[in-house]
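Trainee: Sequence first, then the predicted structure, then my questions.
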Amino acid sequence: MTSTSTFPIGGDLTVGRLGFGAMRLPTEAGSAREASLAVARRAVELGVTLIDTAHLYGGGANEELLAEALHPYPDDLLVTTKVGVAQTGPGGEWELNGQPDVLRDQVDHALRRLRVDRLELLQLHRIDPEVPLADQLGTLRELQSAGKVGRIGLSEVTVAELDLAREIVDIVSVQNRYSLLDREHEPVLAACEAADIAFLPWRPVAPAASETQTEIAAVAAELDATPAQIALAWLLDRSPVILPIPGTARIGHLEENVAAARLRLTPTHRERLDGLAAEQA
C-alpha cells in the first residue's frame, strides 16, 4: 500500500484506510456461520487490516466469530471493538449504558472473546447522557492505564462532545454515520481532520448505491465500476483521515468493496459527486 492508502491511528497504529465492518456477519451455528468465517478470512487475504466489531453485535458473539476466524491475528491486523450499549433494559432491551462497572465488564469480556491481552483501539459506542462523560471516559482511561486498552475512540458524537472528550482523554478515532449522500456530520469530519483523528464512517455506501442515483450511476459507468465502489472511492478521496468500514456477508461484495480502493476519481468526477450534497439538502 502507498502512504495515501494508510493512516496512522493515534500517530502510531498504521492500518489500511479501507476497512471492514463485521456487524452484518451472521453468528448462529451452521452454514451461515461458516460463510461468515470465510468472509472474515477473505478480508484479511485481500489486505484489509482494520476490522470493526462491537459488544452490541450479538452481545459479543461477533467478537467470538472474528476470533474463531482470525486468531492468532496477523501482526498488522487491528480488530477494534465498541462498548457502552448493554442489554439492561427492563425487558432485556438494548440501551445505552455507560456505567463504569458495565464498561469494565464489557472490556473484560471483549478481551476474553477476542483472545487478546489488550484492545489496541476501543471505542465508546455511544455517550450515555445519564452518566457524566468524565465517568465514562475516566473509566476507559483507567483501563488504558491498566494496560487493557491501547487507544480510545468515540462513536456518534458532535463537535462539542468531541471537544469535551478531548479535555478528559486523548481521542484517536471517531465513528459517525457519513457517506456521499449523508453529510450531516461534515463539521465532525472537519474537526477530526484538523486534529489528525481517524474518522470511520459507518453506513458508508447506502443510499449512494441505489439505482435511483443517476449521477452516481453515470460516474460508475464511466469508470467501469459499481455505484457502491464510487461511494467508497469518494470517501477515500474526500479526506486522508477517512477510514470507511463497509460491511457485508458475501465474499463477492467484499471483493467489490476492497477493489474500490484502486479507483481514481478525476477532478471532474469529484466535482460532480461533491455537488450531490446540495441536491440532498
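Mentor: Thanks, I have it.
Trainee: Please make it C-alpha for all contacts and neighbour counts, starting now.
Mentor: OK.
Trainee: Confirm E120 sits in a strand?
Mentor: Yes. Under DSSP: H, G, I helix; E, B strand; the rest coil, E120 sits within a strand.
Trainee: and the gap between it and V149?
Mentor: 6 Å (Cα to Cα, to the nearest Å).
Trainee: Would you mind telling me which of these two has the busier surroundings?
Mentor: Higher neighbour count among E120 and V149: V149, with 21 against 18, using other Cα atoms under 10 Å.
Trainee: doesn't L121 make contact with that one?
Mentor: Yes. With contact defined as Cα atoms under 8 Å, V149 reaches L121; the gap is 6.8 Å.
Trainee: show me the contacts for the residue lying closest to S155 once chain neighbours are set aside.
Mentor: Nearest non-adjacent residue to S155, counting by Cα to Cα, 6 or more residues apart in numbering: Q175, 4.3 Å away. Neighbour list for Q175: G153, L154, S155, E156, F199, L200, P201, W202 [criterion: Cα atoms under 8 Å, 6 or more residues apart in numbering].
Trainee: how about a cut-off of 10 Å?
Mentor: 123-126, 153-157, 188-189, 198-202, 242-245 (Cα atoms under 10 Å, 6 or more residues apart in numbering).
Trainee: Tell me which of the residues you listed fall in strands.
Mentor: Q123, L124, G153, L154, S155, A198, F199 (DSSP state E).
Trainee: so which of those is the most crowded?
Mentor: F199 leads those on contacts (other Cα under 10 Å) with 29 neighbours.
Trainee: these two touch, right, that residue and V188?
Mentor: Yes. Judged on Cα atoms under 10 Å, F199 makes contact with V188 at a distance of 8.6 Å.
Trainee: Overlap of the contact sets of the two?
Mentor: What both F199 and V188 touch, as defined by Cα under 10 Å, 6+ apart, is the set V174, Q175, N176.
Trainee: second one coming, line it up with the first:
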Amino acid sequence: MDIGIGLQALHPDPDLSVVDWARRAEERGFSTLGTTDRLVYDTYEPLTALAVAAGATSRIRLTTAILLAPLRANHALFAKSAATLDRLSDGRLVLGLAPGAREDDYNASGVDFRQRGKLFDALLQRATWQWQDHGGIGPRPATAGGPPMLFGGFTKPALRRMITYGRGWIGGAQGVANFRAVLPRVQQAWQDAGKEGTPRLVATAHFSLGPNAEQRLHHRLANYYTSGTYTRESVEAGLTTPEGVAREAAAYAEAGCDELILFPHGGGLEQVDLLADAIGL
C-alpha cells in the first residue's frame, strides 16, 4: 500500500513553507501530496497549492483529496487549469472529486447548492471532452485523456460518476471500519458496470504527532467540521501516536486499500519525519 501525506492545509502557518514540506515529503518517500478543499475556511486553494508543490518536486504525485468540483462553475476554465497542472507536473496530478455537503461554501460562491449534482455532471462531461483535444482549448494534459479521477461518496450518483469517469474511489477520514463497510458497494458497482480490473481504492486519515498531538488534532478537527456525526467519527479516528499510525496503516492495507493519505494537524516540518518514521519509510 502506498502512503501519502497531506499539505498543512487547515489554518496554514504562513511561516511553514509549502516548498520545504513538499521536498521533505518526496525525500522521505511518500507516494503523494494531498490537499483538502473548503471555500469558507482558512485553507489554501487546492490546485494552486499543488502547483507550488509541483514546482518543488519531480516524483511525488499530487492529489486533491478531495476537490469540491461543482464550485468550479466555469467548466472550461477548470478543465484548462487541471490540464495545465498535469502538463507542468509531467502527469502527476490525481483528481479526487466530490460535491461536498456544506451549504455555506456554495452560498459564498454564488453556486446553487441544490443544483450541485447537475453541475458536477456537466463539469465532468465538459472536462473529459476538452481533455481529449476538443474545443481548441489547450494545453493537452500530459496524461492521455486527462488526469485520473477518484470519486468520494457512496450514494448512487457518486458510484455512477466513478464507473463512468473514474479510475477508483476515495474514502473519507472516518476510520478503517467505515472504509470496510463502504468497500463492497464500490466493488460491486465496478463489477456490475463491466469495468476492467479493479477500482483504485484510496483512503484518508487525520494525524498529529509529537507533544500535545491529541489536543492539536481534536481542536482543529472540531473547529473544521463544526458539529454532527461526521465530526465525532473523524475526531475519534484521528491518529496521535506512532503506534496508532502504524496499526491503522496496517489495517487499511489488510482491508485492500491501495493508498492511504494522512493529513497533518498542527506542528511544523517535523511532522513529515515523525510520520515517515511511524510507518517505516
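Mentor: It's in. None of these values were measured; they are calculated from a predicted model.
Trainee: Give me the TM-score for this pair.
Mentor: TM-score of the superposed chains, computed with TM-score structural alignment, normalised by the length of structure 1, equals 0.60; 216 aligned residues with a Cα RMSD of 3.7 Å.
Trainee: For E167 of structure 1, list the residues it contacts.
Mentor: Counted by Cα under 10 Å, 6+ apart, E167 of structure 1 has contacts A134.
Trainee: and it, helix, strand or coil?
Mentor: Once three-state DSSP is applied, E167 of structure 1 turns out helix.
Trainee: So which of the shared contacts of F199 and V188 of structure 1 are in strands?
Mentor: Going by DSSP E, the strands hold V174, Q175 from the shared contacts of F199 and V188 of structure 1.
Trainee: Show me where structure 2 has its strands.
Mentor: Under DSSP E, structure 2 gives strands at 2-6, 32-35, 61-68, 93-98, 149-152, 168-170, 200-207, 259-264.
Trainee: Which other helices and strands does the first one contact?
Mentor: Pointing back at strand 2-6 of structure 2 there. helix 18-27, strand 32-35, strand 61-68, strand 200-207, helix 242-255, strand 259-264, helix 270-279 (3 or more Cα pairs under 10 Å, 6 or more residues apart in numbering; DSSP states H and E).
Trainee: Give me whichever of the ones you listed is most buried.
Mentor: strand 32-35 (a mean of 27; mean count of other Cα atoms under 10 Å).
Trainee: Output the contacting helices and strands for it.
Mentor: Counting contacts by 3+ Cα pairs under 10 Å, 6+ apart, strand 32-35 of structure 2 packs against strand 2-6, helix 18-27, helix 46-56, strand 61-68, strand 93-98, strand 259-264.
Trainee: In structure 1, what range does it match?
Mentor: Mapped onto structure 1 using TM-score structural alignment, strand 32-35 of structure 2 spans residues 50-53.
Trainee: Could you find the counterpart of the residue nearest to S155 of structure 1 in structure 2?
Mentor: With TM-score structural alignment as the criterion, Q175 of structure 1 matches I170.
Trainee: how near is that match to G267 of structure 2?
Mentor: Taking Cα to Cα, one finds I170 of structure 2 at 26 Å from G267 of structure 2.
Trainee: next one: the match of strand 32-35 of structure 2 to chain centre, how far?
Mentor: 6 Å (Cα atoms, centre = their mean, to the nearest Å).
Trainee: Same check on stretch 251-263 of structure 1?
Mentor: With Cα atoms, centre = their mean, you get 16 Å for stretch 251-263 of structure 1.
Trainee: Equivalent analysis for stretch 96-115 of structure 1, please.
Mentor: Its chain's C-alpha centre and that of stretch 96-115 of structure 1 lie 18 Å apart, by Cα atoms, centre = their mean.
Trainee: do the same with stretch 271-281 of structure 1
Mentor: Per Cα atoms, centre = their mean, the centroid offset for stretch 271-281 of structure 1 relative to its chain is 24 Å.
Trainee: on that earlier part again, turn the helices and strands packed on strand 2-6 of structure 2 into TSV, columns for distance to L77 of structure 2.
Mentor: Shown next, in TSV, are those (distance: least, Cα to Cα, whole Å):
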stretch	distance to L77 of structure 2
helix 18-27	25
strand 32-35	20
strand 61-68	15
strand 200-207	27
helix 242-255	36
strand 259-264	28
helix 270-279	33
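Trainee: Relative to Q188 of structure 2, which of these is closest?
Mentor: strand 200-207 (13.2 Å; Cα to Cα).
Trainee: Any idea which residue is closest to the centre of structure 2?
Mentor: A65 (0.7 Å; Cα atoms, centre = their mean).
Trainee: re earlier: just put the strands of structure 2 in a markdown table and tack on distance to L281 of structure 2.
Mentor: Formatted as a markdown table, the strands of structure 2 follow (distance: least, Cα to Cα, whole Å):
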| stretch | distance to L281 of structure 2 |
| --- | --- |
| strand 2-6 | 9 |
| strand 32-35 | 13 |
| strand 61-68 | 16 |
| strand 93-98 | 22 |
| strand 149-152 | 25 |
| strand 168-170 | 23 |
| strand 200-207 | 16 |
| strand 259-264 | 14 |
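Trainee: of all the shared contacts of F199 and V188 of structure 1, which comes closest to R33 of structure 1?
Mentor: Q175 (26.4 Å).
Trainee: Could you check how far the closest residue to R272 of structure 1 other than its chain neighbours is from V169 of structure 1?
Mentor: Nearest residue to R272 of structure 1, sequence neighbours excluded (Cα to Cα, 6+ apart): E215, at 7.7 Å. In this view, E215 of structure 1 and V169 of structure 1 are 42 Å apart by Cα to Cα.
Trainee: and F7 of structure 1, that's in a strand?
Mentor: Yes. Assigned with three-state DSSP, F7 of structure 1 falls within a strand.
Trainee: Now for it: which residues touch it?
Mentor: 13-18, 196-198, 240-243.
Trainee: one more time with 7 Å, if that's ok
Mentor: T14, V15, G16, R17, V241 (Cα atoms under 7 Å, 6 or more residues apart in numbering).
Trainee: list the contacts for the first one?
Mentor: With contact set as Cα under 7 Å, 6+ apart, T14 of structure 1 has these partners: T6, F7, P8.
Trainee: close enough to count as contact, the first one and L18?
Mentor: No. In this structure T6 of structure 1 lies outside contact range of L18 using Cα atoms under 7 Å: 8.3 Å.
Trainee: now the helix or strand where I216 of structure 1 lies against helix 227-238, angle please.
Mentor: Element membership for I216 of structure 1, per DSSP states H and E: helix 214-222. Following axes from the mean of the first three to the mean of the last three Cα atoms, to 10 degrees, one obtains 90 degrees for the angle between helix 214-222 of structure 1 and helix 227-238.
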